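>>> A structural model of the following input is requested.
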Amino acid sequence: MRLNPSFFLLTCAVALGLAPAAQAEVSFSERPIRLIVPSSPGSGLDNLARTFAPSMGQALKQSVVVENLAGASNISGTRELVRAKPDGYTLELISSNHAVNPSLHKNLPYDSVKDITPISNLVTSPLVIAVPNTSPYKTLDELIAAARKEPKRLNYGSAGVGTALHLAGVLFEKRAGVQMTHIPYKGGNTIVNDLVSNQIQVAFLAVASVSEQIKGGMLRGLAVTSSKRSQILPDLPTLIEAGVTDYVYEPWLGMIAPANLPDDIRDKLQATVKDVFATAEVKDKLERLGFNIVVSDPQTFGKTIQKDIDESAALLK
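Coordinates of the predicted model:
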């Protein structure tokens, strides 16, 4: 009897224990997962991380430890990420600043596209144009009229040159046909304090960070930068509703890993994030913070990063 060669080889492989096994499911049993947040405690990225990290840990049956590595426009945290082993145990949350940094820093210690693995976009964080409660400007039209009458007299604060809060102001000047003076700060808390005390006249701030000050009467919101009204500040119009044509600016926050992360680990993390953000508990908490959930697949998030790198370069130029 003549044996089939393929059958003979397979039989030998089984006998020797060499037959291909079914692919093992990805697990994170080795050690806790490190989630880098490249900003200070209390920031939008930090609030996002601490909202979903416990649920993500439960889903993966492993602790997800949030680690704040603030500094240099989020560069310090990303530099730490790209040095890590691509095994899924080191992740980072990034914001739109990641797409702006290549235009601002010509000597970045990493490549913003090649040295990362996109996992998922997570949320967008709409901004609100805010003024002090004592401001004479009750509407966006009044603010624009004043800025046109006396160019550069009004100061607006941001968290630094090239940050989302700065680019929101640059885009506003362009679309509304006004000129204001940009005052860069090192952090968001100082901006809010100076705005409340009328040291600056205007600021573009995350809805999630100042909704309570607006509701409590410390600040006055004039409009939001998103395409739809905010769920937690529903009385405020969008800029388009307020008459500023073609203005939508929604900074995003997402998750990345080091480059060369195996596809099965990447997909496991993305699927877990998708499930966690669909739970009522996490969804309700994020919506109360003013975030809009936009969980995406890795490929779509990668395209978003590249698109924003290109658009930010054009806007800053």
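>>> contacts and neighbour counts: CA atoms only from here.
Fine.
>>> and the residue nearest the centre of the chain, helix, strand or coil?
Taking CA atoms, centre = their mean, the centroid of the chain lies closest to residue 253, which sits 1.5 Å from it. Residue 253 falls in the strand class when you classify it by DSSP: H, G, I helix; E, B strand; the rest coil.
>>> can you check the one 3 residues further on too?
Taking three-state DSSP as the rule, one finds residue 256 in the strand state.
>>> what's the nearest residue to it once chain neighbours are set aside in contact with, if anything?
What sits nearest to residue 256 in space, not counting adjacent residues and going by CA to CA, 6 or more residues apart in numbering, is residue 118, at 4.6 Å. Shown in contact with residue 118 (CA atoms under 8 Å, 6 or more residues apart in numbering): 255-257, 298-299, 301-302.
>>> One more, so I can put them side by side:
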Amino acid sequence: MKTSHSFPLTRRAALTLAAGACAAAVIPAWAQSDKAIRVILPVGAGSGVDTIVRAAVPSLTKALGGQGVVIDNLPGAGGITGSSALAKAAPDGLTIGVVANTHVINPSVYKKIPYDTLGDFTPISVIGATPFVLVVNPSKVAATNVKELVTLLKARPDTYNYASAGNGTVIHLAGEMFVDEAKVTMRHIPYKSTGAMVTDLIGGQVEIGVVSLPAVQAHLKSGALRAIGLCGKTRSPAAPDIPTIAEQGLPNYEIEGWFAVVGPARLPPAQVKRIHDAFALAYDTPETKAAMARQGNIIHPGTPEAAALYFRSEMARYAALAKKAGISLD
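Predicted coordinates for the structure are as follows:
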């Protein structure tokens, strides 16, 4: 092999060029591309997950070495629309998604979905969770804690309504979990959005509901709604005075709104690591930490392996709950 000047290459030069050629051959598409990463969110703009992800975009762009990040909201069919698009995306590192509980709930509540919830996606990281809180309208429900609420519901079965953000949602299952654990009966009233649900809770059209803490913090402070208990395992730093439902006598009650980064199936390990590390770094910056604290979110990015195990365990847990509650959607 000769150069364009007809001089033979030295051994060192030849090795250098060969190494460079090999390196170029194995550099993945995302490292060579100046295209932005598309982050599919199977939820509408302004929702909890949307707010959580958008707060981290500036830090995520920096963590990706300046590569752009474009949020693509694809709501519909309980998250199935967005997840379907992600499942069909090329595993090139340029399309990923951020999903929530509904991702593993849908197989248990819908009779048919157009993808394999576990097989058609690559787990990257469960980033964290948003605390849920059981609330009541104080003018309609006199109870101030779990014991009083359970006593009231047992004394007047099927008298009170509990709201959710839609049939088969995690909020719906959170309500059903309370009914099951407390051995009470209530009527379920599904809404099309969290906003509409909260509006009617404040207005008294429904008396009880489970909702994300960030969505009702202002209403709890104003007294428009009253917190009965947090739904997670521990109290929230954003509302330390609100006890958990578990510590109030229902020790097995635990549910929260988690969110996780996933990619299409067969996403190469090098890309999984790059995306995982970028998200972990982005959510560890002071700016994003402050935003998460204001929203009351708990951030603890996990490994891809932990995410895979968590998806399976959550899928089994929700399947049992949906079956017991008789939830089935077309």
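>>> hmm, back to that, tell me the residue in the second structure aligned with the residue nearest to residue 256 of the first structure.
In the second structure, residue 118 of the first structure lines up with residue 123, judged by TM-score structural alignment.
>>> A strand includes its match, no?
Yes: counting by three-state DSSP, residue 123 of the second structure is found in a strand.
>>> roughly how far apart are it and residue 242 of the second structure?
Plainly put, residue 123 of the second structure is 33 Å away from residue 242 of the second structure if you go by CA to CA, to the nearest Å.
>>> show me where the first structure has helices.
Assigned by DSSP state H, the first structure shows helices spanning 5-15, 44-60, 75-82, 97-104, 140-149, 164-176, 188-196, 207-215, 263-277, 280-288, 298-316.
>>> Relative to residue 38 of the first structure, which of these is closest?
Counting by CA to CA, residue 38 of the first structure lies closest to helix 75-82 out of the helices of the first structure; the figure is 4.5 Å.
>>> Identify the residues contacting the closest one?
Residues from elsewhere that reach helix 75-82 of the first structure (CA under 8 Å, 6+ apart): 36-39, 68-71, 90-92, 98, 101, 108-110, 115-116, 257-259.
>>> Now do the contacts for the residue nearest to the residue nearest to the centre of the first structure when sequence neighbours are not counted.
Spatially, and ignoring its direct neighbours in sequence, residue 253 of the first structure is nearest to residue 95 (4.3 Å; CA to CA, 6+ apart). Taking CA under 8 Å, 6+ apart, we find residue 95 of the first structure in contact with 45, 251-254.
>>> One more: residue 261 of the second structure?
By CA under 8 Å, 6+ apart, residue 261 of the second structure lies in contact with 96-99, 123-127, 276.
>>> conserved subset of these in the first structure?
Contacts conserved in the first structure for these, using both residues aligned by TM-score structural alignment, their matches' CA atoms under 8 Å: 96-99, 123-127.
>>> Dump those residues to a markdown table, plus distance to residue 16 of the second structure.
Shown next, in a markdown table, are those (distance: CA to CA, whole Å):
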| residue | distance to residue 16 of the second structure |
| --- | --- |
| 96 | 35 |
| 97 | 39 |
| 98 | 41 |
| 99 | 44 |
| 123 | 37 |
| 124 | 35 |
| 125 | 37 |
| 126 | 41 |
| 127 | 41 |
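>>> Residue 32 of the first structure maps to what in the second structure?
Under TM-score structural alignment, residue 32 of the first structure pairs with residue 36 in the second structure.
>>> Thought residue 68 was touching that match, still the case?
Yes: in this structure, residue 36 of the second structure is within contact of residue 68 by CA atoms under 8 Å, at 4.2 Å.
>>> Aligned to residue 225 of the second structure, what sits in the first structure?
Checking TM-score structural alignment: residue 225 of the second structure goes with residue 219.
>>> quick one: the closest residue in space to residue 110 of the first structure that isn't next to it in sequence from residue 115 of the first structure, how far?
Of all residues not flanking residue 110 of the first structure in the chain, residue 79 sits nearest, at 6.7 Å (CA to CA, 6+ apart). As for residue 79 of the first structure, its distance to residue 115 of the first structure is 10 Å (criterion: CA to CA).
>>> Repeat that for residue 124 of the first structure.
23 Å.
>>> what's the answer for residue 186 of the first structure, then?
Applying CA to CA to residue 186 of the first structure and residue 115 of the first structure gives a distance of 27 Å.
>>> between the two, which one's more packed in?
With neighbours defined as other CA atoms under 10 Å, residue 186 of the first structure and residue 115 compare such that residue 115 has more, 18 against 14.
>>> That one reaches residue 302, doesn't it?
No: at 11.9 Å, residue 115 of the first structure does not count as touching residue 302 under the criterion of CA under 8 Å.
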